[in-house]
Structure formats: C-alpha cells, structure tokens
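Student: what follows is a predicted structure for the sequence shown.
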Amino acid sequence: MKSRSERGALACLSLSMLLSSLGTSIANVGLPTLAEAFSASFQHVQWVLLAYLLAITALIVSVGRLGDVVGHRRLLLMGVTLFTVASVLCALAPTLWLLIAARTLQGTGAAIMMAMTMALVGEVVPKARMGRAMGVLGTMSAIGTSLGPTLGGLLIANSGWPAIFLINVPLGVLAIGLAVHFLPNDHHEKRADFDVLGTLVLTLTLLAYALAMTLGRARFDPLNMALLLVAVLGLGVFVFIERKAESPLVQLTLLRNLPLSAGFAMSALVTSVVMATLVVGPFYLTGALALDAVGAGLVMSTGPLIAALVGIPAGRCVDRWGAHRSAMCGLMTMLIGACSLPAVPMGFGVPGYVVPLAAITAGYALFQAANNTAVMADVTPQQRGVISGLLGLSRNLGLITGASLMGAVFAVGSASGDILQAQPEAIAQGMRLTFTVAAGLIGAALIIGVISQRGSRIAATSC
C-alpha cells in the first residue's frame, strides 16, 4: 500500500520525466515555424533541438555525480527551477541565437531532472515496488514524446511559437511544489569533493562525440573525423585523470561490476534500435507505402502510444518475474519484431509495418523498466546520482549513435544518393537491411545479458 508521501514523491518524479521528454518532442514540431519567425535556414534552426540534446548528453553524468555531492533533492529543485526559468527565456528570445542559448540552459536543467529522477526512485520507493516505479517513469517519458507533436501543433496554431515553451512554466512550478512537500530531505553526512577537472574533460569529450555523430547526418567528412578523434583522445585523458583523482567523477572500479556494465551496454544497443524506427520509419511510410505526412505521423505515433500503455504493466511484471527474466523477455520480443520487419512483404502495407513496430516498442518498454531496475536497485545512496547519469548517458549515446549508424545503413541499403528520389522498392530494401542490422544489435544485447547473468552466478557461488 502506497503512502501519501510516496504517491506525492512519485508524482513529482513523473512530472520531471514528462517535462524533460516533452522538451525534445514539442520543440521538434516547432522547427518550421521558428525558421519562418526568425527568417533562418533549417541548418541554423535545427540547433534549437541540437543544443538541448547536446547539453543533456554532455552533462548528464557530471550532474549525476554533483547530486551525490550536494544532495539529490536539492539538485533536482535547482534543475527544475533552471528548466522553468530557461523556458521563459526561450519564449522571450528576440533572436535565434539567444533562443539557442536559452535551449542550452533548458537542456542543462533537463539533464539534472533526468539524472536526479532515477537517483531518487530508490529513496522514495521500496525495492519491492521499484519495477512499477520504473514502469511509471517509462510511461511518462513515452507520453511526453507522443504528446509533444500534437500539443505543440495546437499551441503554435492558437498562441504562436512562444507557447510551446511557456507551457512548461506551470508544470515546472507544480513539480517544484511537489518536490518541496514530498521528496525526502537530503542527508547531511560529509560528502566527497567534486572532480572539476574530470568533469570538464568528460563534458568536452562527450560533446565532441555527440557533434561527430550529429553533424552531417551520417556523412563523415574531415570535421566529423577530427571530432571523433578528439573524443577518443579525450576518453583516454579522462581515464588517466580518474585513476589519479582522490575523489573521481566516475570510479572506474564501478565499470568492473559486470551487471552494471552489461546494463549500460545493453541500454546503448537497444536504444540504437529504437532510433532506427524514428530514422527509417518516415521514409518507408511516405516513400514505399505512399502515405501522406498526416498518415505517416499517425503511424509513427503508434510506438510512443504503445510504450505509454505498456509501461506500467511492464513495471508490474518486473516486480513479479524479476529484473533479469523480464529484461530477457523484453529483448526477445524486440528481436521477434526486428526480424519480422525485413521478412514482411511490402504488399502487406501499413499493418505489415505497425505489428512488428508494436512488438519492438512493447519489448523495449519491458526491457527499459527491467534494466533500469536492475541497474539502480542495489546502488548505494552515495553513488545513485552518477550511476543514474551513466544510465542516462548510455541511452543518449545509443540514440545519437543509432541515428548516425542506422541512417548510414539505410542509405547503403537503398543504394540511392538521394533518398527523397529513391524508388519504393529501393527504400524497402534499405529498411530491410536496417532492421537486419537492428536484429543483430538486439542479439548482441541478449548475449551480453546471458553472459552477465552467468558471471553473476559464478561470482555468487565463489563467495
């Protein structure tokens, strides 16, 4: 039986998750309007979206560790406040570049909210109900993703583009009120110092990698290669710094924990596959199945809708079956969907795409609830923030890498220099190759999960 304080705390965390996911999807639908409002090219206006995503990717681990140092509740309040104030600044921005700067601040707030939301679950929900809580958070994330385009379109049509940012203000104020009243106070024991140098190096490293994967949309020119080289060198420097630091940002010994490392790796692989549905889906639906933009949008909304519906039941399954068994079941469901898409003839039309998509999305909802529970269940309070940040980073890196990798695979499979001019059968062939690769990635995640479970059993037996 949930107490009133537990329900209030979970409502606060759910609203924080909703706001951070809504910040991406609602701005995405507004890009054409912003381009017109600021007389800007798409190449420039897309930075309204990229600035938000890059800030989250570059900062989520650092702010997670900062929460371990200053207190999770305190930092979440700061994050929601920053997100809310930045939303007002976005709405008031007189120029595109000031809007992009405000979106960077908003993304920083979102990074804090994402990391602290996961970190605080273990403090407000008993371990026996953690799977359900993770399912609720997954549902709220999916609702934010699916609600954004519809809500954003209505707000722009009736109130103009500033409304897509101002909608966050009352929700942010509500989240702050819930946090103040229901989240448990931070403990005041002596906390470790914050690794400033490691934070700076990791932030620049992740920023270089994210830019390498996003600039050029899967075309690797010299700039992309240089950024990727900087990221590799930065990773080496970061490892060196962390080995020498008295209070490291990331304790490298954590990565030797097989279940943790496996959870991060599986999360990155699986979210790469989810990104394939977002990258390939619009081209396949419009180019191969000849749907118009409205029809394609309705079909694409099937995924987030299923994730929203499945999230809470998936969490209950995790509590009942256990995290590992649920994760494997989720991956197997995703594998069935990913293998079905290349095998279904194009003549099956929209149902031939939607049914495998439903399997992929439902399997992902179950896997995500199970994997998040497995990673966060036994983490000490002093490490919850940084582990939550690493888990969020694995998802973001999977999405960013998946967008670039799957886009490249799709282009190769369609054998067309210009996807917009490709023939339906060429686009269908690109889709088949993309999801064949996706099935391979899910298979790799399954193997990692099996190896991790066997390793954990051997370690438990030897103890």
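Tutor: Yep, that arrived. Numbering: from 1, shown residues only.
Student: alpha carbons only for contacts and neighbour counts from here, please
Tutor: Noted.
Student: all helices for the stretch 151-300 of the chain, in order.
Tutor: For the stretch 151-300 of the chain, the helices defined by DSSP state H, counting those that start in this stretch cover 163-166, 168-182, 196-214, 222-244, 258-283, 293-300.
Student: name the residues of the third one that come out as buried.
Tutor: I take that to be helix 196-214. Within helix 196-214, the residues scored as buried using 16 or more other C-alpha atoms under 10 Å are 198-199, 201-214.
Student: include distance to S62 when you put the helices of the stretch 151-300 of the chain into TSV, please.
Tutor: Below are those laid out as TSV (distance: least, C-alpha to C-alpha, whole Å):
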stretch	distance to S62
helix 163-166	26
helix 168-182	22
helix 196-214	6
helix 222-244	13
helix 258-283	16
helix 293-300	33
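Student: quick one: closest of the ones you listed to L54.
Tutor: Between L54 and the helices of the stretch 151-300 of the chain, the tightest spacing by C-alpha to C-alpha is seen for helix 196-214, at 6.5 Å.
Student: another one to put next to it:
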Amino acid sequence: MPTTTLAPVASHSRFALAGLATAMLLSALGAGIANVGLPALAHAFGAPFQQVQWVVLAYLLAVTALVLPAGWLGDRWGRRSVLLGGIALFGVASGFGALAPSLGWLVAARATQGAGAAGLMALTLALVAQAVPRTRVGSAMGLLGTVSALGTAMGPALGGVLLAVFGWRALFWAPLPLAAVALVLVGRLPVECGAAVPARSASLGLLRGASGLAGGLAVSLLVSCVVMATLVVGPFHLAGALGLDAARIGVAMACGPLVAALVGLPAGRLVDQWGAGRVLRAGLAAMAAGCAVLALAPLAWGVLGYVLPLVLMTAGYALVQAANNTAVLAGAAAERRGQVSGLLGLSRNLGLVAGASLMGAVFLLGSGVADPAVASPQAVAAGTRAAFALATLLALAAGFVNRAARTGTA
C-alpha cells in the first residue's frame, strides 16, 4: 500500500486540536489525580476506606453511565456546545469538591465532575474528524492518545506533590486553570465544527457498516481488559516476585503509560500513511507477543523480564488505540459521530472494569493463595503467568474479532 501525502495543518486546525487535547488531558487527570489522596481523605473526614473509596467510584460510575448520552446530546444539540458545557461542569464541580465541608459533599462533587468528564470523553474524539483534514485524522487520534496516556501517568504523581505541599483540597483546585484553558481553546472552534445535524431517529442505528462498529467496540473492550493486567497484577508481581521497593515499583509501573505517550503520535502518523487496518493488526500482534513473553518469562530474567515485554505490549496498545478509533469514527455517519465516540468510551471503561475483576481473579487462582501480599515469590509468579496467559488469549481474540469484522464489511 503506497504511503499517503499528508496535507498541511491550518492554523485553525491547530487551535482546534490544542483545545481537544486539553479537554482530553483534563478528563485523564480527573480520573487519577484523586486516587492518591484517599488515605488523606479518610483521615480528614474520619471515614473508613469503604466510604472514602466512593470519591473514586462516583467519578467512574458517572463517566460510564453518561458517556453515551453525552455523545447523543452532542449529535442533537451541537458537539462543540455540549463539549463546552462538559468542560464548564467539570470545572465548577472541581471547585465545589475543593470547598467540600463533608465527605458526602465531596462524593456528590466527584459524581458531577464525572458527568462533565463524560462529555469530554465522548466528544473530543467525535470532533477530530471535523477539526483537522481527513489525511491528518490518524495523527490527531495519536496525539489524543498520547495526551490521555500522559494524563494517566501524571495524575498520581501530580496528586502526590500537591497533597504533600498543599493538602487534599489542592487535588480539586488544580484542574481549574486547565479547564479555563480548555474553554478558551474549544471556544475558538468554528461553530460548524460539531454543529448539530438533525437526527433521523433517536435509535442507535449508528453506522452503515454495523459489523464494523461492533467489531471496533469489541476490540476496544478486549484490549482495555488486557491492559488492566499490568495495573492489577503488575504491582504484586514487582513487589512479591521480584522484591522491589515502592519507589522502584513506581518507576517500573510508569514505563507503560510513558511508552504509550511516546508511541501515540507516531502511531497516528502511521495510520495516516499506511492505513488503519495494517497498523491495527501490527498493534494487536505486538500486544499478544508482549503478553506471551510476560506469561512465559522466568523469574531469573528479573525486572527486565517484566519491563521489556511491558514496553512491547503498551506500544502495541497505543497502535491499536490510534488505528481502531480512527477506523471506527471514519465509518460513522457524520450525524452519529458523537454517539459512536461515546460508545468507544463506554467500551473502554467496561473493558477496564471487567479486566480489573477478571485479571485479579485469575491471578489469585493461579497463585493458589488467598493473600498475595504474604505469598512466596514462586506463587506470585505463577499467578502472574496465569493472568498474562489469559491476556494473551484476549489479545488474540481481538485479532480474530477484527478479522471477522473486516470480512463482514468487505
């Protein structure tokens, strides 16, 4: 397949893309910045962990429940307008969270913040196809993937610094300047960029090629489930099987988001030059290969035996995200892109939730112990091998799903 000549990006497109990237960064930071403050919140409000964890759960549940309705509203009322509303709601809720006099108030603020983040998650991807030239859509998707990965990596680190220096309220004041920047930049998008298009119906008859949509959503769900293996199993393996201290565990865990951030923009450019299908297949192959090595690597390989295949797997994930998002949204009817983008966000969130439960259960089953914190290194390693063996199968399943979807839409 010959390479495609890339069109230059106009100045208005650069402003549009900067606004969308800032909105994506805001939602990624919102998801992770509060997690590090849970112990401090438990102390501040005198509440047990079971209550304090709702500061995190309220946000995630609101995003998951509302991301699809947010996309539908964008298609009906104008995507730029709904995105601006989501940013404003996110910012206001952050301020109320910072001022919270009680834990219940803070949980309510976080749920409202999640409602705003649902609009950010649904509509940033939907607006890309209208904000940049067609030959640059893959690069734009790659940039948004990079920004999302950076936000995910920065959230706990930034939250830790703010918590240590200013206290827990700073965790919720911090997003306000970024929300203000996002409002200004997104407000510069032309009105026709995301203007509402009269919907033919309120149903979810979204794509002309329904099998392509279903396949893309299934791929998104499966690869998100695979990625959760590194977040759920990784810390236990690094501590229990390899004997790393907390600082070194943090460095090793940061390799994944860092690689995804570095690969995101080049991945998007590859999509523009070589096509989404080819890049998607390469990404799925890299994910499966990385997971297979993690499932087979002996303890004698040490930290590199974990980090190097992790790098391969997360680089593959960045390729898959850029290619799959581009392919799914390219096939969507213009008036349905908000809903399709919302479905992509929903499938990703469901994959993360399912992956957390599934990978954790398989890890415990494979280790043969009830508490991995007191298990032997060999038992922890056995659990890790079981979890990544399943992750390998899921990555391969995503490849079969993608192939079946391409055959069905051919």
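Tutor: Arrived safely. Just so it is clear, the model here is predicted, and its values are computed rather than measured.
Student: now, which of the buried residues of helix 196-214 of structure 1 sits nearest V273 of structure 1?
Tutor: Closest approach between the buried residues of helix 196-214 of structure 1 and V273 of structure 1, by C-alpha to C-alpha: M213, at 15.7 Å.
Student: which of the helices or strands spans the nearest residue to the closest one once chain neighbours are set aside?
Tutor: Spatially, and ignoring its direct neighbours in sequence, M213 of structure 1 is nearest to S404 (5.8 Å; C-alpha to C-alpha, 6 or more residues apart in numbering). Using DSSP states H and E, S404 of structure 1 falls within helix 384-414.
Student: that helix vs structure 2, average offset?
Tutor: Comparison of helix 384-414 of structure 1 with structure 2 after fitting gives an average deviation of 0.6 Å (mean C-alpha distance after the TM-score superposition for structure 1).
Student: for the stretch 251-400 of structure 2, what spans make up the helices?
Tutor: With DSSP H, counting those that start in this stretch, the ranges of helices along the stretch 251-400 of structure 2 come out as 276-296, 304-330, 337-367, 377-409.
Student: so which elements touch the second one?
Tutor: Think helix 304-330 of structure 2. Helix 304-330 of structure 2 sits against helix 103-131, helix 137-166, helix 210-232, helix 246-274, helix 276-296, helix 337-367, with contacts defined as 3 or more C-alpha pairs under 8 Å, 6 or more residues apart in numbering; DSSP states H and E.
Student: let's see that with 10 Å instead.
Tutor: Helix 304-330 of structure 2 is packed against helix 103-131, helix 137-166, helix 210-232, helix 234-236, helix 246-274, helix 276-296, helix 337-367, helix 377-409, with contacts defined by 3 or more C-alpha pairs under 10 Å, 6 or more residues apart in numbering; DSSP states H and E.
Student: one more: the last one?
Tutor: Other elements packing on helix 377-409 of structure 2 under the criterion 3+ C-alpha pairs under 10 Å, 6+ apart are helix 210-232, helix 234-236, helix 276-296, helix 304-330, helix 337-367.
Student: okay, and the longest one goes to which residues in structure 1?
Tutor: Same thing as helix 337-367 of structure 2. The alignment of helix 337-367 of structure 2 onto structure 1 (TM-score structural alignment) spans residues 384-414.
Student: repeat for the shortest one
Tutor: Following TM-score structural alignment, the partner segment of helix 234-236 of structure 2 in structure 1 covers residues 281-283.
Student: what does that stretch rub up against?
Tutor: For stretch 281-283 of structure 1, the external contacting residues (C-alpha atoms under 10 Å, 6 or more residues apart in numbering) are 275, 287-293, 296-297, 299-300, 353, 357, 410, 419-420, 422, 424, 427-428, 430-431.
Student: if we can go back for a sec, the helix holding S404 of structure 1: which residues count as buried?
Tutor: Quick answer for helix 384-414 of structure 1 (16+ other C-alpha under 10 Å): 384-411, 413-414.
Student: cool, stretch 342-352 of structure 1 as well?
Tutor: 342, 346, 352.
Student: export the residues you listed to TSV and tack on distance to G8 of structure 1?
Tutor: Below are these laid out as TSV (distance: C-alpha to C-alpha, whole Å):
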residue	distance to G8 of structure 1
P342	45
M346	48
G352	42
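Student: which one of these is nearest L309 of structure 1?
Tutor: Nearest to L309 of structure 1 among the buried residues of stretch 342-352 of structure 1: G352, at 21.0 Å, using C-alpha to C-alpha.
Student: quick one: map the closest one onto structure 2.
Tutor: Matched by TM-score structural alignment, G352 of structure 1 corresponds to G305 in structure 2.
Student: measure how far the match of helix 234-236 of structure 2 is from the centre of its chain, please.
Tutor: When C-alpha coordinates are averaged (C-alpha atoms, centre = their mean, to the nearest Å), stretch 281-283 of structure 1 and its chain have centres 20 Å apart.
Student: coming back round to it: mean neighbour count, the helices and strands packed on helix 304-330 of structure 2: which tops it?
Tutor: Per-stretch averages of neighbours, counted by mean count of other C-alpha atoms under 10 Å, single out helix 103-131 among those, with a mean of 26.
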